[in-house]
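Novice: Give me coordinates for this.
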Amino acid sequence: TAFDNPDHVDIVVHNYRWRLGLAEGEPQYDELEQRLAKAPVIAVPTITLEGDANGAPHPDPSAYAKKFSGKYEHRLITGGIGHNLPQEAPKAFADAIIQVASLA
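Specialist: The predicted model follows:
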């Protein structure tokens, strides 16, 4: 598991520092990071997922629906699901991955 990796703590701490702008990222991804920072419209078919018990601050799905120009669907996953859907709702998460191909 990830926790067995001797570098796990260093990786996690660096990720938090990077997200807060307190550490540099990987230079080979600088160009890609700059492109993504412009928040380009996403043209590929997309399904976004949200747990009904997500306590993290986040916008209403309608606020970001315009960021998708391809076929787009938003799903609210019920049952006390938080923000870690792959672990908390693995079937719904896997279903979305498989079903996004049918949106193409």
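
Novice: contacts, neighbours, all on C-alpha from now
Specialist: OK.

Novice: longest helix anywhere in the protein?
Specialist: Within the chain, and with DSSP state H defining each element, the longest helix by residue count is helix 8-19.

Novice: Here is a second sequence; please produce its structure as well for comparison:
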Amino acid sequence: MGDANGAPHPEAGACAKMFAGKCQRRIVKGGVGHNPPQESLQAFAQAFVDADRF
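Specialist: Take a look at the predicted model:
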């Protein structure tokens, strides 16, 4: 989720109950909006790399 998407950012634990397994939420800083893969490719790709280690 980007820090400039204009949507409310609930507490991290609020979303965890919607997943059966482990989950991790990240907020990409630096003016990123609704499209992190296009607006911040490096941070988006790093999340996938880190997910394998989570």
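
Novice: Tell me the first helix or strand C-terminal of the longest helix of structure 1.
Specialist: Later in the chain than helix 8-19 of structure 1, the nearest helix or strand by DSSP states H and E is helix 30-37.

Novice: which residues in structure 1 does the longest helix along structure 2 align to?
Specialist: Secondary structure assigned by DSSP H gives helix 41-51 as the longest helix of structure 2. Under TM-score structural alignment, the alignment places helix 41-51 of structure 2 onto residues 90-100 of structure 1.

Novice: after superposition, how close is the longest helix of structure 2 to structure 1?
Specialist: Relative to structure 1, and after both are superposed, helix 41-51 of structure 2 has an average distance of 0.5 Å to its aligned residues, where the measure is mean C-alpha distance after the TM-score superposition for structure 1.

Novice: got the contact list for that helix?
Specialist: The contact list for helix 41-51 of structure 2 (C-alpha atoms under 8 Å, 6 or more residues apart in numbering) reads Val28, Pro36, Pro37.

Novice: List buried residues within the residues you listed.
Specialist: Applying 16 or more other C-alpha atoms under 10 Å to the contacts of helix 41-51 of structure 2, the neighbour count classes Val28, Pro36 as buried.

Novice: quick one: secondary structure of Ala53 of structure 1?
Specialist: coil (DSSP: H, G, I helix; E, B strand; the rest coil).

Novice: OK, contacts around it?
Specialist: Ala53 of structure 1 sits next to Thr78, Gly79, Gly80, Ile81, Gly82, His83 when contact means C-alpha under 8 Å, 6+ apart.
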